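1. Sequence and predicted structure below; questions after.
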Amino acid sequence: MNHRSDLETDGEPDFDNVNRSESECLVGWDDDNDPLKPSNWSNARKVKNIAPLVYCSFLTPLGSTMFAPAIEQVTKSFDSTNSLLSSFSVSVWILGYFVGPLFLAPLSEMHGRFPVYMVCNALFVVFNVATAVAPSLPALIVFRFLAGMFGGCPLVVGAGTLGDLIKPLNRGKVIALWSISVILGPIIGPIAGGYMGETVGWRWICWTLSIAAGFGAVVAFIFQEETYPLILLQRKAARLRKETGDSSLRAAAKPERNAAQIFARSIIRPLRLLFLSPIVSLLSLYQGVMYGYLYLLFTTFPTVFRNRYGFSAGSIGLVYIGLGVGSGISVPIVGFVMDHTAKSVIRKGRELNPEHRLIPLLPVCFCMPIGLFWYGWAAEAKTHWVVPILGTVFVGMGINTLIMCAMTYLIDAHPLYEASAAAAGAATRSLIGAVLPLAGTSMYEALGLGWGNSLLGFLALIMCPLPWFFYKYGGRIRTNPQFQLKL
């Protein structure tokens, strides 16, 4: 009897047909074309489930940066002179991304996608409302942390939902569409937040996000449904037990582990990859530092462009466009180079390795230090305001290319545990992205914009050999028995 008892295997689980043993009857899909199978649902039904996911995935990163232009308003509102706390009020949202995946992902495996979405959507609304009425700066920080933690649900569980609904051959373009919403959020956030902070105040930024989140929660409740195959099979088995009176009917691939074991494996596996795999460790560290630079810029742009160029609270949001343009440029270029490289390698009869995913990053890794040097010294010299913003275009290209290439590389290098490898990178990015910006203001005060950003640029330049190193030696490291982990 060919029966797999859990969902740890790569690809789509084998739930086809009803397999019998002496003690039970295992209920699976009737066949690969079973209309109850989520990947066989109609396109309209899939769109109905994916559209709320895309909308909610846009809102969470939007909220992470929409608050940034109003930092000075917040400190004045609470009579605070602590620049560390004011910066942390922005980056603490990202710290929520570090904590959330550790329990949201296993919960979606235990209870299905739908209840996790619904609870997290509701809590996202609650804690955004709490930020709008926060009585103090420490309370605001706590509420933003909780909003980020639960608001990150679509970013954590969304990949699983798309895997449930979309067959592998069509998955790429749908995930690309989903990724666009995630990329646009952090860029549009400061633009909208800048004008809102100037006109209606920072609390209405929080109220607006609460209203948008409430709309998303209602839409998701109406249109989304359960897509997790195991839960659907359990429902099918329950329905058949009721209809036939056969108590031996059980869903195929029912997990044999209890809740504690699921949580333990979900949490420990990413941590083992992070600390015991040199590839995951160094690439995660590289991503984390560059992501931290990005949020350091997010939190310091308002002060720099207000003091240096006299930007108003509304117009400050426009300075983030450079990062958005750079990120937007990188998406089609990296996608084209990756696809072209893969086709070229296969056409030449060679094996496509994860290291080929790093090819776009080999030249573009230098964009980050170039952009930091350009931005820092242009702002230091008080050149026309468009000049430092042009420097941030290179920063946007560098960080987005790094994240796309590193993520694809880690997924390809760990085909059975791509989620764990991705979680290790995401956790590191989020932790450093939340902590590093706290040093931004004091660094600029001590070194100035020119040498302060040059320090960051030199550190980024030191890390540039990493993609080249892994492109040349990554295969040997991956296949070395010394680094083969039993996960």
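-> Arrived safely, thanks for sending.
2. going forward, measure contacts between C-alpha atoms and count neighbours the same way
-> Noted.
3. Do a quick rundown of the helices in the stretch 201-350 of the chain.
-> 202-223, 229-244, 259-276, 278-309, 321-347 (DSSP state H, counting those that start in this stretch).
4. how many other residues sit next to Tyr309?
-> Applying other CA atoms under 10 Å, we find 15 other residues in the vicinity of Tyr309.
5. So it is in contact with Trp385, correct?
-> Yes: with contact defined as CA atoms under 8 Å, Tyr309 counts as touching Trp385 (6.8 Å).
6. How far does the host helix or strand of Ala424 sit from its chain's centre?
-> With elements taken from DSSP states H and E, the one containing Ala424 is helix 418-435. The offset between the C-alpha centroid of helix 418-435 and the centroid of the whole chain comes to 9 Å, using CA atoms, centre = their mean, to the nearest Å.
7. same question, stretch 167-184
-> Chain-centre distance of stretch 167-184: 13 Å, with CA atoms, centre = their mean.
8. Can you point out the buried residues in it?
-> Judged by neighbour count (16 or more other CA atoms under 10 Å), stretch 167-184 contains these buried residues: 175, 178-179, 181-184.
9. quick revisit: now the helices of the stretch 201-350 of the chain in JSON lines, with distance to Ala424?
-> Written out in JSON lines, the entries for the helices of the stretch 201-350 of the chain read as follows (distance: least, CA to CA, whole Å):
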{"stretch": "helix 202-223", "distance to Ala424": "28"}
{"stretch": "helix 229-244", "distance to Ala424": "25"}
{"stretch": "helix 259-276", "distance to Ala424": "5"}
{"stretch": "helix 278-309", "distance to Ala424": "7"}
{"stretch": "helix 321-347", "distance to Ala424": "22"}
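10. coming back round to it: and the helix holding Ala424, what other elements does it pack with?
-> Helices and strands in packing contact with helix 418-435 are listed as helix 83-111, helix 259-276, helix 278-309, helix 386-413; criterion 3 or more CA pairs under 8 Å, 6 or more residues apart in numbering; DSSP states H and E.
11. Against that first model, consider the following:
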Amino acid sequence: MSKPASLTVTDTEFGDQEAETLANLGLQRGSDGLISWRPDSKDHPRNWTSARKIFDTTVIIFLELFVTVVSTAGASAAHAAQPEYGIDNVSSILAFTFINRQPLHPALSEPIGRRTPNLISCGIFSLFSLLTGTVPHFAAVWTGRFVTGVTSAVPAVVTAGSIHDMFGGAQHVWLVVVWNAGSTAGLCLGPVYGAYVASACGGWRWGFHCSAIVTAVYFLCLLGVRESRPSRILKGKMEVLRRASGGGSGTGNLDWFNPDHAADVRALVRLVVVQPLRLPGTELIVVMVTTISAVSWGIIYLFTESLPDVCMPMSAGFTRTSSSLAFLAFLPGVVLSLLPRFEGKIMGFAIAAPALAVGLMWYAWTIPPAAAQVHWPVPTAALVPVGFAVSEMAYTLSAYLTDAYQLYAASAFCGLAFVRALVSGVMPLVGQQMYPGLGANIAGTIVACFALVFCLAPWVIFRYGKTLREKEPFRQTQFGEPSQESGSVAD
């Protein structure tokens, strides 16, 4: 456990006056002498009113959904913009998709809170979306997509921590489910958004104009969202106590536990840079599940490049715009990912792994040229189990990281987001080369074979998960004994 951050003033004897002063602020002094939250404090995010929680949670979840939509809309924009700029296909895909959603920022939501990163990133996202769609130079696309990619990764990193701040127990479980389902749905809706906004409004630039407008509205909504990180709120209360103690309030020493305290610049760098990058590289189960989640998530990005080209030959009525509707077939699978919540996390993962392999193999061998006479609904239906698997795997990892790392969930997600963004950025380039080069059937089979390997992962977790978690070095260093993992209002 980290050492407590001390704000020491002249000590006085603890007594009724101190207890009353602390109680008025929703605080108490524990048996260890440190000041902490009272379980019934109305200012702790777990005890906020339902209306406050609903508003804040709705805003941050839908912000994450929309920026995810914009991330997968890049493939359709890349094809539309290519003739305008006179560039090759690879350069266009690189600019519109690969550099998008790269989380180069550290996990700043721990030391500076949840609200500020969301506000700043949303405002920047809106401005650079406008730049991408307005400035008629290819350099603007590179710059705009890179900056929006970096800032769009912020909600993915922050939202997990925000949900943990405000909810516990069953509410927390279902909110993480909804958040993950929304993110996966956003991946699938992106190609449809990009294709149809461009078609309806007169060009690919309108996809980014609309993005700028929508995120500007979200920015205004975020102004009404409260800071939810308990340690940040508690720090403000300690400042109030310090000033009051100087005026003779009768409060004793002001030592309190601050998990975000950094004694110097080196400690701050460790907290916001080293720690997020170390988690997915040193914790064995996190390495395994991060890899699986990143690859399964990236499969949707693979389809953004390959699916329209596969769909168009299957029906004379399909255009590149209408073929984007095939992505809607993923959505029923996303909805089905709610069902395993009545069983258990790992059991859902055990179902999702083979579902992904079966869905990908089914798709690979019911598309042209091997299945030239098969009607398009047959391979399209194969996308339902793929959507289920991607959503379920994302939930399993999210739930694991949130449960295991609690206050440090945003740090854990920062490392995950980095790996996932790299894989997702590479996938459209892989699809652009692999499907035409090998043929859709062979390329699809190779992808399905990778998914078959993932079927071993649930059984590794069943058999060795507890042992591996107990040996994780970060977990032992930060949390110590299991009794300190309660996730209660005292966190």
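-> Done, it's in. Note that the coordinates shown come from a computational prediction; the quantities given were computed from them, not determined experimentally.
12. what's the TM-score here?
-> With the length set by TM-score structural alignment, normalised by the length of structure 1, the two chains reach a TM-score of 0.81; 448 aligned residues with a CA RMSD of 3.2 Å.
13. for the equivalent of Pro437 of structure 1 over in structure 2, what are its contacts?
-> Taking TM-score structural alignment, Pro437 of structure 1 has Pro428 as its aligned residue in structure 2. The neighbourhood of Pro428 of structure 2, defined by CA atoms under 8 Å, 6 or more residues apart in numbering, consists of 75, 93, 97-98, 301-306.
14. Please name the spatially closest residue to the residue nearest the centre of structure 2 (chain neighbours excluded).
-> When structure 2 is reduced to its mean C-alpha position, the nearest residue by CA atoms, centre = their mean turns out to be Ala156, at 2.7 Å. Counting by CA to CA, 6 or more residues apart in numbering, Glu64 is the residue found nearest to Ala156 of structure 2 once chain neighbours are left out, at 6.3 Å.
15. tell me which element that neighbour is part of?
-> With elements delineated by DSSP H and E, Glu64 of structure 2 resides in helix 50-72, which encompasses its position.
16. once aligned to structure 1, how far is that helix on average?
-> Using mean CA distance after the TM-score superposition for structure 1, helix 50-72 of structure 2 ends up 1.9 Å from its aligned counterpart in structure 1, as a mean over the superposed pairs.
17. list the buried ones in that helix?
-> Of the residues in helix 50-72 of structure 2, those with enough neighbours to count as buried (16+ other CA under 10 Å) are 53, 56-57, 59-72.
18. re earlier: relative orientation of the helix holding Ala424 of structure 1 and helix 386-413 in degrees?
-> If you take axes from the mean of the first three to the mean of the last three CA atoms, to 10 degrees, helix 418-435 of structure 1 sits at 150 degrees to helix 386-413.
19. What count of nearby residues applies to Leu302 of structure 2?
-> Close neighbours of Leu302 of structure 2, defined as other CA under 10 Å, add up to 25.
20. Next one: whichever residue in structure 1 pairs up with it from Trp29 of structure 1, what distance?
-> Aligned counterpart of Leu302 of structure 2 in structure 1: Leu296 (TM-score structural alignment). Using CA to CA, to the nearest Å, we find Leu296 of structure 1 at a distance of 50 Å from Trp29 of structure 1.
21. cool, Gly185 of structure 1 as well?
-> To Trp29 of structure 1, Gly185 of structure 1 is 38 Å away according to CA to CA.
22. same deal with Pro302 of structure 1?
-> Taking CA to CA as the criterion, Pro302 of structure 1 is separated from Trp29 of structure 1 by 55 Å.
23. Which one's more surrounded, those two?
-> When Pro302 of structure 1 and Trp29 are compared for neighbours, Pro302 comes out ahead with 25 against 21, by other CA under 10 Å.
24. how about the residue nearest to that one when sequence neighbours are not counted, what does it touch?
-> Excluding the flanking residues, the one nearest Pro302 of structure 1 by CA to CA, 6+ apart is Pro69, at 5.5 Å. Residues in contact with Pro69 of structure 1, defined by CA under 8 Å, 6+ apart, are 190, 193-194, 197, 299, 301-302, 313, 316-317.
25. What's the match for Pro69 of structure 1 in structure 2?
-> Checking TM-score structural alignment: Pro69 of structure 1 goes with Ser76.
26. follow-up on the earlier one: what about the next helix-or-strand element following the helix holding Glu64 of structure 2, distance to the chain center?
-> Per DSSP H and E, the first helix or strand lying C-terminal to helix 50-72 of structure 2 is helix 74-85. Relative to the chain's own centre, helix 74-85 of structure 2 is displaced by 27 Å; criterion: CA atoms, centre = their mean.
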